[in-house]
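I would like the atomic coordinates for the input below:
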Amino acid sequence: MEKLTLLFTTMFAFILSGEAFFKPRHHKHLPTYVPKTLDEVKNYLCESFEGGECVDTKPAKIIINKVFDFTGSEGMKEELGCYHCTMPAKCLTSGQLKLNVNNQCNGLVPTTVRYSQAGRCGIDVGSNKIIVGENGGGLKGKGLRLRNSHDVEIRNLNITDINPQVIWGGDAIDLINVENVLLDGNYIKNIGRQMVVTHFGNNTGVLMTNNVFDGNTPYSAYCDGAHYWLWLFLGEYDRIAIRNNVIFNTSGRGPHVVASKNSTILVHMLQNVFYDVKDAGLIELGDTRSSILVEGNVFVNVKEVVHINTGNIYMPQNKTDQLQCKNYLGRQCLLNIVVNSGGAKPVNSLTVLQDFKGYKDVLAKPIM
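Coordinates of the predicted model:
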């Protein structure tokens, strides 16, 4: 434990400048709202809709100063689904169940699945919103959905307990064709599916920083108490920075990157701590056109740092790797620290550095 503490201290000793794709907007004299009911939470996050989609662009700050529990608020539902796994036997009690979305239950053991309908779809968030959790405030049983939104900050918010027993039971943060979104200082745990997911469209200027992703769960895809569904990036032109986060007891999708046809995703993973990661490990890059720059991270007890790679990854682990960055980014990359972990053999595609070269002025720059 002392060694692990030392690694954390070393990682966070760097001082960063730059905002890594995200460009902060400094709104002055924002109207501030403090919701008291579930309905007020929804209304303050998005006041106007057209055709079922949020079109609210009014600048506002919303303070969440208590836990709003949406579980059961839109009714409970039972339907025929299935066990995600039935072996070993403990999966019948500690594994996740699955809704039959896209006929995914074909060939699996059927069972009745009961879930809270509120969790299936997140609360719509408009543009120009700052959402701040205070005094442990947060959302329970329902996440957030940003669709065609821009300039949104979500800070210090707890998002927990969204149908954790059910795959397809709901996501914590759902991003669809967004621009300039900051996720900072949040705590996420016990989610049925993705903790963060980007959907189709361009999700640009997305910065995830200082968050805690807690994978401890009573229900898990691999029946081992570790959350599998961490981050899934599916956009057509995603530009995402993941910086200074702590992730533990997960078992896959850290991240899972699968771009749409004829599109590219760029992900910058900088100075995060990953520990006690099981089964499918972390990085699953399933797209030949996408690139992930992995630098300055700490990997401790990770089964596989890179689980799947059919794209481009640059993950410096020696001085030569560091210096190569300077030719493209104008600075040395940070070394990754790998302790008691597998799947971390040198992975260095210069395509990554070439892809990031055009963004070198907006990437986070560590001060050495």
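
contacts and neighbour counts: CA atoms only from here.
Fine.

where along the stretch 251-368 of the chain do the helices fall?
With DSSP state H, counting those that start in this stretch as the criterion, the stretch 251-368 of the chain has helices at 319-329, 350-357.

So what touches the last one?
Looking back up the chat, that one is helix 350-357. Helix 350-357 is contacted from outside by 266, 291-293, 312-314, 325, 328-329, using Cα atoms under 8 Å, 6 or more residues apart in numbering.

Residue 253: which of these is nearest?
Distance to residue 253, by Cα to Cα, is smallest for residue 292 among the contacts of helix 350-357, at 13.4 Å.

isn't the closest one right up against residue 312?
Yes - the criterion here is Cα atoms under 8 Å, and residue 292 meets it with residue 312 at 6.4 Å.

These two: who's more crowded?
Ranked by neighbour count (other Cα atoms under 10 Å), residue 292 and residue 312 place residue 292 first, with 27 against 23.

show me the contacts for that one.
266-269, 312-314, 352.

now residue 117
Residue 117 neighbours (Cα under 8 Å, 6+ apart): 72-77.

Residue 251 versus residue 88, what's the distance?
Computed as Cα to Cα, to the nearest Å, the residue 88 to residue 251 distance reads 17 Å.

between these two, who's got more neighbours?
When residue 88 is set against residue 251 and neighbours are counted by other Cα under 10 Å, the residue ahead is residue 251, at 27 against 10.

Distance-wise, check that one relative to residue 222.
Residue 251 is 8 Å from residue 222, by Cα to Cα.

same question, residue 169
From residue 169 across to residue 222, the span is 17 Å (Cα to Cα).

Looking at these two, which has the bigger crowd around it?
More neighbours surround residue 169 than the other of residue 169 and residue 222, with 26 against 23 (other Cα under 10 Å).

pretty sure that one is in contact with residue 120, am I right?
Yes - Residue 169 lies in contact with residue 120 (Cα under 8 Å); the separation is 5.3 Å.

Here is a second sequence; please produce its structure as well for comparison:
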Amino acid sequence: MKFFRPILIAVVALFVQNTEAFTVGSATGLAAGTTGGGSATPVYPTTTAQLVAYLKDSVPRVIVLNKTIDFRGTEGTTTEAGCRPDYTRECIAKNNGYKSQDVILQSGGMSNTGGCSDGTSVTVTYDNAAITPMTVTSNKTLRGIGTTGVIMGKGLWLNGDNIIIQNVHITELNRHLVWGGDAFYIQGSNGGSTAMNKIWLDHVKVSRVGRQFLTTNAASVSTMTISNSDFDGRTDYSASCDGRHYWSFIFYGKNTRFSMVNNYIHSTSGRSPKLGGDSSANVIAHIANNYWADNSGHSFEVGVNSWILAEGNYFKDTTLPLLTGSDGNMYAATATTECNSYLGRSCVANVVSNSGAFGSRNGATALSKVKSYSAISGYSPRSAVEWSKTTKNFGIGVLD
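Below you'll find the model as predicted:
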């Protein structure tokens, strides 16, 4: 027995170390209290089929990614007629060293595909895996270790309550084509009829996608936090013909409520994020302590049926922090005492550096709407800062 004792100690030590590595901390903001898979025994997928099965089944799970899971080529490719929109034709004519995106046609053809009403027909080829995302059901934690947890070629369709996605990089979703694939898609559960609750996306990275980093629609999600994440728009296929991704975030949905805190959003050219603008939308958002940089177009695109508090954010080298318009409602904090009468606390000013103006739009209306949410009124934002990425894990800040 003495001969085996050092080995036993080593095995126990390794088990303890690995167990502690899955500690996810706790969500701030509207998703506070999210537990995901809780204390379920961790599982380690090594194949695409295992990852799909673990995420979709009906039991609580802690799913640990310690390798790259690559879906590209696993479901074949499709070659069909697509659309070349005017902005892609203009990019080709510029011959400035950048490439633009062609478009996968939606049901109804060019007349029913955004940007293609004056498009020309072109043949497109895409990887099928990115078109159909993996389904993530209730009570799941998907956690990457260090910088090893990478999903290539397929995104995630969140379709349940109490889900944590942490420290995972989603990338390579048909970046050459609009409608090539979303990294995160949310429409609510029960076929999009019921709003989801307790969704926490933390320390994720998204890059090189064909469509959105994240999109919500239909019944959507009523308690979500997006935190400490890196949304990287650098691409060699850009609708704006400048190496920056345009289709970044769309927040539609009938009951969309989310906190977006401590994220790094960079090298985009639009929709960073787009909020509201749809007749059936009802979007309330707290967007605090994020860092926008190297954005050649607009960041915020605020539409009807949206109410937003934006505070403590830092914009650097951003042409239009807010797209010009009159729709929607957003309070963009400029001083520390303006929120007291609504929230019972001070707001933290946003900061712009080498960027356009960022101001309120129907600000009092926005504050009146968000004040009833204790996760917003009780939040303690920090001063605006330029975030820097860590090399120890994905996103902003080192995980515990």
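
Format the contacts of residue 117 of the first structure as CSV; extra columns: distance to residue 237 of the first structure, secondary structure and neighbour count.
Shown next, in CSV, are the contacts of residue 117 of the first structure (distance: Cα to Cα, whole Å; DSSP: H, G, I helix; E, B strand; the rest coil; neighbours: other Cα atoms under 10 Å):
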residue, distance to residue 237 of the first structure, secondary structure, neighbour count
72, 36, coil, 15
73, 36, coil, 14
74, 34, coil, 11
75, 37, coil, 11
76, 37, strand, 12
77, 36, strand, 11
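
Which pair of these spans the longest distance?
73 and 77 (11.5 Å).

quick one: common contacting residues for these two?
116-117.

the strands in the stretch 201-350 of the second structure, which residues?
Under the criterion DSSP state E, counting those that start in this stretch, strands of the stretch 201-350 of the second structure are mapped to 205-209, 214-216, 224-227, 230-232, 249-251, 256-261, 264-266, 274-275, 283-288, 291-302, 306-311, 314-322, 329-332.

Out of the contacts of residue 117 of the first structure, which is nearest to residue 235 of the first structure?
Of all these, residue 74 has the smallest distance to residue 235 of the first structure: 29.4 Å, by Cα to Cα.

Which residue, neighbours along the chain excluded, lies closest to that closest one?
Leaving aside its chain neighbours, residue 74 of the first structure sits nearest to residue 118 (5.2 Å; criterion: Cα to Cα, 6 or more residues apart in numbering).

tell me, what's touching residue 251 and residue 222 of the first structure both at once?
228, 279.

and the gap between the counterpart of residue 127 of the second structure in the first structure and residue 69 of the first structure?
Mapped onto the first structure by TM-score structural alignment, residue 127 of the second structure lines up with residue 116. From residue 116 of the first structure across to residue 69 of the first structure, the span is 11 Å (Cα to Cα).

Which of the two has more residues huddled nearby?
Of the pair residue 116 of the first structure and residue 69, residue 116 is the one with more neighbours under other Cα under 10 Å, namely 22 against 18.

Residue 78 is in contact with that one, correct?
No - judged on Cα under 8 Å, residue 116 of the first structure makes no contact with residue 78 at a distance of 9.0 Å.

got the contact list for residue 333 of the second structure?
Residues near residue 333 of the second structure by Cα under 8 Å, 6+ apart: 309-312, 347-350, 359-360.

would residue 7 of the first structure count as being in a strand?
No - counting by DSSP: H, G, I helix; E, B strand; the rest coil, residue 7 of the first structure is not found in a strand; it is helix.

Contacts only, for the nearest residue to it once chain neighbours are set aside.
Spatial nearest neighbour of residue 7 of the first structure, excluding adjacent residues (Cα to Cα, 6+ apart): residue 298 at 7.1 Å. By Cα under 8 Å, 6+ apart, the contact set of residue 298 of the first structure is 7-8, 11, 271-274, 336-339.

Equivalent analysis for residue 183 of the first structure, please.
153-155, 206-209, 211.

among these, who's most crowded?
That'd be residue 206 among the contacts of residue 183 of the first structure, by other Cα under 10 Å, with 27 neighbours.

ok, the equivalent of it over in the second structure to residue 31 of the second structure distance?
Under the alignment by TM-score structural alignment, residue 206 of the first structure pairs with residue 224 in the second structure. Residue 224 of the second structure sits 5 Å away from residue 31 of the second structure, taking Cα to Cα as the criterion.

what do those two both touch?
Common contacts of residue 224 of the second structure and residue 31 (Cα under 8 Å, 6+ apart): 197-200, 258-259.

Would you check which pair of these lies furthest apart?
Across those, no pair lies farther apart than 197 and 259, at 12.7 Å, counting by Cα to Cα.

Are there residues contacting both of these two? Which ones?
31, 224.

Just the closest of the contacts of residue 183 of the first structure to residue 109 of the first structure, please.
Looking across those and measuring by Cα to Cα, the closest to residue 109 of the first structure is residue 211, at 36.4 Å.

That closest one contacts residue 182, correct?
No - counting by Cα under 8 Å, residue 211 of the first structure does not reach residue 182; the two are 10.8 Å apart.

which position in the first structure aligns with residue 142 of the second structure?
Per TM-score structural alignment, residue 142 of the second structure is aligned with residue 131.

Tell me which residue of the second structure matches up with residue 35 of the first structure.
Looks like residue 35 of the first structure aligns to residue 45 there (TM-score structural alignment).

host element of the spatially closest residue to that match that is not a sequence neighbour?
Using Cα to Cα, 6+ apart and skipping residues adjacent in sequence, the residue nearest residue 45 of the second structure is residue 51, 5.3 Å away. Following DSSP states H and E, one finds residue 51 of the second structure within helix 48-56.

Have a look at how far, on average, that helix is from the first structure.
Following superposition, helix 48-56 of the second structure is found to deviate from the first structure by 0.4 Å on average (mean Cα distance after the TM-score superposition for the first structure).

looking at this, residue 64 of the second structure is in a strand?
Yes - using three-state DSSP, the assignment for residue 64 of the second structure is a strand.

got the contact list for it?
Residue 64 of the second structure neighbours (Cα under 8 Å, 6+ apart): 42-45, 142-145, 149.

I appreciate the help and will end here.
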